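Colleague: What follows is a predicted structure for the sequence shown.
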Amino acid sequence: MNFKEVLLIVNPISGDIDKQRIINKVKEEVQRRNADFHLYRTTGENDIEKIRKFLDVHEIGRVLVAGGDGTINLVAETIRKYDLPMGIIPAGSANGLALNLELPDELNQQVKIAMGDNFINYDILSLNDTICLHMSDLGINAELIKNYENSNFRGKLGYLIQSIPTLIKSGYPFEFEIQSKGEDREAQAALLGIANANKYGTGANVNPIGRPDDGLFEILIFKRISLGEVLKTLRNETNLDPEFLEIIQTKSAKVICKKPVSFQIDGEYIGEETEIKISILPEKLKIAVPA
């Protein structure tokens, strides 16, 4: 695919990866293709508006993003109505979306795929008008992310350090009402997930039936905490105990919490919520993936 201009969007504070090395490698590849290279570093202040203004005055043919799931989510929201293909360079603390897309670990290969011509037309979920590409949940994992964001440790070590105090302090099980496919049902859960992919960033395959391009999403009801079942998900086993996990596949739903529950979207803590409206947006996100 030929394009005149490429925009690389980098989150300078995500993960612990050398961003300058990524910038240099992408710039080298773009120039090799005789295209113009542009760089935008996110600041957390009006990034969407600033990037859209840039897109309106340039002939960008490919947007690349170097960051974690939260940064990818921000870029997806920014470009979803521009019909622009996106390439991903995983560079976050937990790169769950990249893991699900089976992107390689080696930078040269990542750049080659991100600039390539093989794409998936990826579903975009809307959760209370905020988009979700990967995994969202209510409950104990969102509490863990909240504690992680408030700590001084980063990377997977930071999540590990926060896991025990989160378990001790959590008020689970939480009580939910799930409205979907014309039915209402009650559920008690330690965690209620909303999934557009198979795996968390840890590699846990919690949603073996999910596909990100099938026009459906899954509600995951984790009824209890079980180390044995968690280990199964890490080994990619699909025969999970129904007393541990129940999966509802649907096109739209509403989740009502009996009391405010911690909520996260694509690894970003949102706050405590009592109601989540879920649907699939009509747009698809064109993401470069391995052939």
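Modeller: Now that the structure is in, tell me what you want to look at.
Colleague: hey, let's count contacts and neighbours off CA atoms from now on
Modeller: Fine.
Colleague: what about residue 150, neighbour count?
Modeller: Residues near residue 150, counting by other Cα atoms under 10 Å, number 10.
Colleague: and here's the other structure:
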Amino acid sequence: MEQKNILFVINPISGGKKKTAFNSKVLEVLDLKKFKPTFQQTSRAGHAYELGKMAVEEQYDAVVAVGGDGTINELGAALIGSNIPLGIIPEGSGNGLALYLGIPMNETAAIKRLNRFETAGVDCGIVNGKPFFNIAGLGFDASVSDRFANDSIRGPIGYLRSAINVISNYKPCKYELTIDGQHYEREAFMISVANSPQYGNNAYIAPNASVNDGLLDVCIVHKFPLYILPMMVFHLFNRSADQSEYVEIIPGRDILIKRVDDGPIHVDGEPIALAGNLHIQVQPNALNIIC
């Protein structure tokens, strides 16, 4: 049986986890009769995308993201339009997409899962030409992502610290939305456009979202009094955000968001600067995932 060439792309700083022993763990756990592994480490933003494109050119049989949703985003964007599937070893701060797909959080178990080499197609969202596979957002969560990206502390603790620092001064914004031709005007704390249900760490913003239904869930979190915050957090972790009177969820395929003020947005947890209006569409069955 001919070995499949598989490229592991390792983000050495994702999730604040050391990965110095990762290569040897793969050689120990991966079925080396089936697979021939190659390892590359990322060194900067955008590097995973470049390595993904290289894998397409060199016709690898699979690429594996060893990192979080940001690493998955870059590699997935590079693999769209190819037949090369993406594997995931969850090593991020939130691991939202991996949790939804049922990929083990344990490193050894996740590597073992690759041996089955079973794949499934997933949708992706496109915001102003930029793909996302989990969640894109603007407002409060984008401001938190922007601050977290510049924080020296990684992992859930760093993210929580960023959220606490941002919320004390954050003001809701006004938006105009057009979702599949329907017009809405909202003052919102934040707007998340979800392909999968959760940000990560089992915080569910869109409990009924699915990566293979050809839809995106537009989650509008309305302005709410600060004393409600503990209940909002409860809803997130109880998978009941859609039951809150302050949360409105509208599914759609073609979404236009006009905002009064420019600000950061996040794409799979990574902040990017996009000025002006946001045009978001869904691309069904855009990527194969090893799950």
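Modeller: Noted; the coordinates are in hand. Since the structure is predicted, the reported quantities are computational estimates derived from the model, not experimental observations.
Colleague: And the TM-score, once the two are fitted together?
Modeller: Superposed pair, TM-score by TM-score structural alignment, normalised by the length of the first structure: 0.91. Supporting alignment: 286 aligned residues with a Cα RMSD of 2.1 Å.
Colleague: Can you name the residues that contact the alignment partner in the second structure of residue 286 of the first structure?
Modeller: Mapped onto the second structure by TM-score structural alignment, residue 286 of the first structure lines up with residue 288. Residues in contact with residue 288 of the second structure (Cα atoms under 8 Å, 6 or more residues apart in numbering) are 83-86, 119-122.
Colleague: Quick check: end-to-end length of stretch 240-254 of the first structure?
Modeller: Stretch 240-254 of the first structure has an end-to-end distance of 25 Å (criterion: Cα to Cα, to the nearest Å).
Colleague: Now tell me what touches it from outside.
Modeller: In this structure, residues lying in contact with stretch 240-254 of the first structure by Cα under 8 Å, 6+ apart are 178-181, 207, 215-226, 229, 232-233, 275-280.
Colleague: now do 7 Å
Modeller: For stretch 240-254 of the first structure, the surrounding residues in contact (Cα atoms under 7 Å, 6 or more residues apart in numbering) are 178-180, 215-224, 229, 276-280.
Colleague: ok, how many other residues are close to residue 38 of the second structure?
Modeller: Neighbours of residue 38 of the second structure (other Cα under 10 Å): 13.
Colleague: State the helix or strand in which the match of residue 286 of the first structure lies.
Modeller: Taking DSSP states H and E as the criterion, residue 288 of the second structure maps to strand 278-290.
Colleague: By how much does that strand deviate from the first structure on average?
Modeller: Mean deviation of strand 278-290 of the second structure relative to the first structure after superposition (mean Cα distance after the TM-score superposition for the first structure): 1.8 Å.
Colleague: Show me how far that strand is from its chain's centre.
Modeller: Chain-centre distance of strand 278-290 of the second structure: 12 Å, with Cα atoms, centre = their mean, to the nearest Å.
Colleague: And stretch 123-140 of the second structure, by the same measure?
Modeller: In terms of Cα atoms, centre = their mean, the centre of stretch 123-140 of the second structure is found 8 Å from the chain centre.
Colleague: what's the span of it, first residue to last?
Modeller: Length of stretch 123-140 of the second structure, first residue to last, Cα to Cα: 25 Å.
Colleague: just to revisit the earlier point, gap between the match of residue 286 of the first structure and residue 170 of the second structure?
Modeller: 38 Å.
Colleague: Contact partners for the closest residue to residue 201 of the second structure other than its chain neighbours?
Modeller: If the residues on either side of it in the chain are set aside, residue 201 of the second structure comes closest to residue 94, at 5.0 Å by Cα to Cα, 6 or more residues apart in numbering. When contacts are counted by Cα under 7 Å, 6+ apart, residue 94 of the second structure touches 68, 199-201.
Colleague: For the residue nearest to residue 59 of the first structure when sequence neighbours are not counted, give me its contacts.
Modeller: Of all residues not flanking residue 59 of the first structure in the chain, residue 5 sits nearest, at 6.0 Å (Cα to Cα, 6+ apart). Shown in contact with residue 5 of the first structure (Cα under 7 Å, 6+ apart): 35-37, 59-61.
Colleague: ok, and those in the second structure?
Modeller: Among the contacts of residue 5 of the first structure, the ones still in contact in the second structure (both residues aligned by TM-score structural alignment, their matches' Cα atoms under 7 Å) are 35-37, 60-61.
Colleague: Show me which of those residues is closest to residue 19 of the first structure.
Modeller: Among those, residue 37 lies closest to residue 19 of the first structure (Cα to Cα), at 15.7 Å.
Colleague: Kind regards, and thank you for your time.
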